[in-house]
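> okay, here's the prediction I keep looking at, along with the sequence it came from:
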Amino acid sequence: MNKKILIAASILGVLSVILGAFAAHGLKESISEQALGTFETGVKYQMYHALLLLFVGSSTYVSLSSKKAIFYLVLVGLICFSGSIYGLATNELTSFNFKSIGFITPIGGLLLIISWIILLINFLRIKTDNL
C-alpha cells in the first residue's frame, strides 16, 4: 500500500507542477484573471494533498486502514475538488458547461477534510509510549 500511495503522490505532484506552469504560461492570455486565480487554487490544493500522501505513505505512525482510507478519500476528493475547479476556471474555453457539475466541488472538499480528520484520529490513538 505504501508504494501505491507514494507513486500516486509523485504523480499528483508532477501534475501539479505541469498544471501550474500551464496556467501561468498557456492560460494567462485565454482566461480572466479571476479564472486564473481559481485554477491556481485547484493546483495548490492538489500539491498540498500530494505532500499529504507522501507523508502518509512514508509514515510508520499511520495505520494501514487509515492509510487506505486517506488514500482513496484524497484521490476521489482531488478529482472532485481540483478537477471541477480546473473545469470551472476554463469553462469559457470548452463546449461543456462545467457549471452544471459545480456542485461536486464542495463534495470533493468535504472528502479532503475527512481525510485530514482520519489522520488526526489516527494520531490521537497513538500511545505515547510508541513515540
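Now that the structure is in, tell me what you want to look at. Residues are numbered from 1 along each chain as shown.
> rest of the way, CA atoms for contacts and neighbours
Noted.
> once you drop chain neighbours, what's closest to V43?
Distances taken as Cα to Cα, 6 or more residues apart in numbering put S16 closest to V43, at 5.4 Å, once the chain neighbours are dropped.
> let's bring in a second one:
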Amino acid sequence: MSAKLWLLLGSVYGFLAVGLGAFGAHALKAKLTPDLLAVWRTAVEYHFYHALALLAVGLLARQLPPSGALTAAGVCFALGVLVFSGSLYALSLSGVRVLGAITPIGGLLFLAGWACLVRVALKS
C-alpha cells in the first residue's frame, strides 16, 4: 500500500476525530451520562492517537523501502480505530454495554500495529 493511502487515511481519521470530539463536547454533553461521556472521550483519544500513527506510517513509507511490516502496521492501526473507537462510539450512543466486548479486539490491533513498527525500526 502506498504512502499516499496512509497519509490520506490518517488525515481523514484525524479530521473525524476532531469532529467527533467536538460533537461529544457540545452535542452529547447534556445527553450522555458522565460515564458514557468518558467512554466517548476515550474513543476520541485513541482515534486521534492512531490517526497520527497512520500519518507516521505514511511518512515512513515515503522514506523506507517497501515493507510488509509497515503495511501491516497501517492496516492494524486503521482497523483498530474502526473496532476500538467504533465500538466505544456505538456503546456511548446506544448504552448497550455488550459492545464493550468488541473493544479489546481493537486494542489488540493497536498493539499489533505498534509491534509492527518496532519490527520496522529494528530492520531499518
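Okay, I see it. In this text the structure is predicted, and so the values were computed from the model without any measurement.
> hang on, the earlier thing: surely the residue nearest to V43 of structure 1 touches L51?
No. S16 of structure 1 is beyond contact range of L51, at 10.9 Å (criterion: Cα atoms under 8 Å).
> who has more neighbours out of these two?
More crowded of S16 of structure 1 and L51, by other Cα atoms under 10 Å: S16, with 21 against 17.
> what are the buried residues along the helix or strand encompassing I18 of structure 1?
Using DSSP states H and E, I18 of structure 1 sits within helix 2-21. Across helix 2-21 of structure 1, burial judged by 16 or more other Cα atoms under 10 Å covers 2, 5-10, 12-13, 15-16, 19-20.
> and what of stretch 47-65 of structure 1?
Neighbour counts using 16+ other Cα under 10 Å place M47, H49, A50, L51, L52, L53, L54, V56, G57, V62 of stretch 47-65 of structure 1 among the buried residues.
> do stretch 78-87 of structure 2 as well
Here stretch 78-87 of structure 2 shows A78, L79, G80, V81, L82, V83, F84, S85, G86, S87 as buried, counting by 16+ other Cα under 10 Å.
> of those, closest to T42 of structure 2?
Set against T42 of structure 2, the nearest of the buried residues of stretch 78-87 of structure 2 by Cα to Cα is S85 (7.8 Å).
> OK, contacts around the counterpart of the closest one in structure 1?
Under the alignment by TM-score structural alignment, S85 of structure 2 pairs with S82 in structure 1. Counting by Cα atoms under 8 Å, 6 or more residues apart in numbering, S82 of structure 1 makes contact with T41, G42, V43, Y45, Q46, T105, G108.
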